[in-house]
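Visitor: Structural data only, the sequence is not supplied:
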């Protein structure tokens, strides 16, 4: 039952929201790192708090772009938690019209397996990918079977070239540096008629990007940014320089000079199970006191 709590919250929050919904919205269907929360094999207090009933399950990071006129939804990421995330959309009355992938790490594409003949056996679900990601899926099983059996239809994207959805929403991939063992990595600009989101769930340190983070934030209304780890030393016994994500503390330090309005655009996402800011804690309070925000499952953004 505990594993379903956040799913019910998503449905309750969205179903009871404003009677007149915006034509386009984004809903957060997950905020945890690839493996979700709790994580397999973790015997630390962070995950024990789930098994003892103290903390609820958190699904792997996923967004859904919703069109409230056509009742279509586009997933951003095909996570290992896709069953619950797809079911949430079904329950809310939306049909999945496509999936946008960021890269080939397990929390971001492994859920595609549920589209195959052993599970849903879908018919040509559009899956939007960059060139290397496309080649990876076409050349490696079991993913290649999804292509050959027409369970999915790969749609190749180009860096910083937008595609239009239903003539009103615009999605633009943006290359970011990351551990690109199998594919390149992108974030996305997601733009509706009135507002824009920057979604970067995975990136190496900000200084390795060829763009200025503050400048990118200034061009959007919301920035959902990688917060895998809170600070150095979070994984005792491991060299965290070999897991190159920006620490939450580093991002806040980098952006500390921004005006309050600009800071408030930042919503941290993609929390590792060890990141104490995943739940109510002094660390999360520190984020909020500094003027930044944390996403929650069920959070809805009007576009």
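Guide: Alright, I've got the coordinates. Bear in mind the structure is a predicted one, so any value in this text is a computation, not a measurement.
Visitor: hey, let's count contacts and neighbours off CA atoms from now on
Guide: Noted.
Visitor: correct me, but residue 185 touches residue 176?
Guide: Yes - when contacts are counted by C-alpha atoms under 8 Å, residue 185 is listed as touching residue 176 (5.7 Å).
Visitor: Overlap in contacts, these two.
Guide: residue 203 (C-alpha atoms under 8 Å, 6 or more residues apart in numbering).
Visitor: Looking at the two, which one has more neighbours?
Guide: Remark: of residue 185 and residue 176, residue 185 carries more neighbours, 27 against 22, as counted by other C-alpha atoms under 10 Å.
Visitor: give me every residue that touches residue 174.
Guide: Per C-alpha under 8 Å, 6+ apart, neighbours of residue 174: 159-160, 186-189.
Visitor: what about the closest residue to residue 95 other than its chain neighbours, how many neighbours?
Guide: Distances taken as C-alpha to C-alpha, 6 or more residues apart in numbering put residue 72 closest to residue 95, at 4.9 Å, once the chain neighbours are dropped. The number of residues packed near residue 72 is 18, by other C-alpha under 10 Å.
Visitor: take a look at this one as well, against the first:
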């Protein structure tokens, strides 16, 4: 295991600030694929029959998840980041983009925390569904205890559908000689487990995956500035649950608002801003709509919103 928070010099062009940035991945040995961009319950959500996404599937969005794929060896390897309620459809899309003959075809699943949109998809790997055999699941200590001590998740462990590996803060999980994943603790609601983001280091580039955090100020107080992580990566998928004050009593749901993030990051140069790709947008967030004024404002300030299906070389 090794620490990876030191400055990393990597060569590679940053993703453009447009909403559908996709690298030419044909020559990539290791790629990152975005499988979902919405908050835990996706879009549309239960209780909102007025949402036009019910009638127009093109407006629907899946819960936030990404995959990392290594195509270099004799056998393609795929890792999933968060097991969402939409995992069936997301793995089907992963199969369409990076097909494999292996059953389920996952080398492992990395979990950020125990909120519904980030782990409940594990049910589909259990006895009543895929019945996987010791599928590797990477979890922090509290997350592991939660899964092992509560049904139905404990059954996945007892029946050996999954095999949990415990991660440690800022200690790398080495997947191959030049591909690693490092969890880092972040402040977020801790009802059932701690919360982490991930630094994913590939052979040429690195990415940050941070779908949930209370605030950038709370992260500062914990001893890490988000700008330092952005500086040492080429792509940064950051929590953008809310745009501004679009919901009543929004302070009851602590997340950095997009408006606050853009104001904080305004001092970054254009190259740094272009790394930021907002993700984990609530169904109420107007920036989910590609043609919205809010989306144009984000692009106009040099940032972007992540899109399902976008790919990046690592």
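Guide: Happy to help now that I have it. Note that this is a predicted model, so its numbers are computed, not measured.
Visitor: Kindly provide the TM-score of these chains.
Guide: In this superposition the chains share a TM-score of 0.90, using TM-score structural alignment, normalised by the length of structure 1; 283 aligned residues with a C-alpha RMSD of 1.6 Å.
Visitor: thinking again about what came up before, give the aligned equivalent of the residue nearest to residue 95 of structure 1 in structure 2.
Guide: Residue 72 of structure 1 maps onto residue 77 of structure 2 when the alignment is built from TM-score structural alignment.
Visitor: Was I right to think its match contacts residue 94?
Guide: No - using C-alpha under 8 Å, residue 77 of structure 2 is not in contact with residue 94, being 11.7 Å away.
Visitor: Mind jotting down where the helices sit in structure 1?
Guide: 5-15, 45-51, 82-92, 106-109, 131-139, 143-148, 213-218, 248-254, 260-263, 282-289 (DSSP state H).
Visitor: And the contacts of the second one?
Guide: Contact partners of helix 45-51 of structure 1, identified using C-alpha under 8 Å, 6+ apart, comprise 37-39, 42, 55-57, 273-274, 276.
Visitor: ChimeraX command to pick out the buried ones of those residues?
Guide: Buried residues within these, by 16 or more other C-alpha atoms under 10 Å, are selected in ChimeraX with:
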select :37,38,39,55,56,57,273,274,276
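Visitor: Now for the contacts of helix 45-51 of structure 1: which two are most distant?
Guide: 42 and 56 (15.5 Å; C-alpha to C-alpha).
Visitor: picking up where we left off before, OK, contacts around the residue nearest to residue 95 of structure 1?
Guide: So residue 72 of structure 1 contacts 66, 94-97 (C-alpha under 8 Å, 6+ apart).
Visitor: Which single one of those residues is nearest to residue 7 of structure 1?
Guide: Nearest to residue 7 of structure 1 among those, counting by C-alpha to C-alpha, is residue 94 at 15.0 Å.
Visitor: That closest one and residue 297 of structure 1, how far apart?
Guide: 17 Å (C-alpha to C-alpha, to the nearest Å).
Visitor: likewise residue 264 of structure 1?
Guide: Noted for residue 264 of structure 1: a distance of 18 Å to residue 297 of structure 1, by C-alpha to C-alpha.
Visitor: Between these two, point out the one with more neighbours.
Guide: It is residue 297, of residue 264 of structure 1 and residue 297, that has more neighbours when counted by other C-alpha under 10 Å, with 21 against 18.
Visitor: My understanding was that the more buried one contacts residue 8; is that so?
Guide: No - Residue 297 of structure 1 is not in contact with residue 8 according to C-alpha under 8 Å; the separation is 10.2 Å.
Visitor: what residues are shared contacts of those two?
Guide: By C-alpha under 8 Å, 6+ apart, no residue touches both residue 297 of structure 1 and residue 8.
Visitor: sorry, back to before: counting neighbours, which of the contacts of residue 174 of structure 1 end up buried?
Guide: So, by 16+ other C-alpha under 10 Å, the buried ones in these are 186-189.
Visitor: So which of the residues you listed is the closest to residue 242 of structure 1?
Guide: residue 186 (19.9 Å).
Visitor: OK, contacts around the closest one?
Guide: With C-alpha under 8 Å, 6+ apart, residue 186 of structure 1 has these contacts: 102-103, 173-176, 200.
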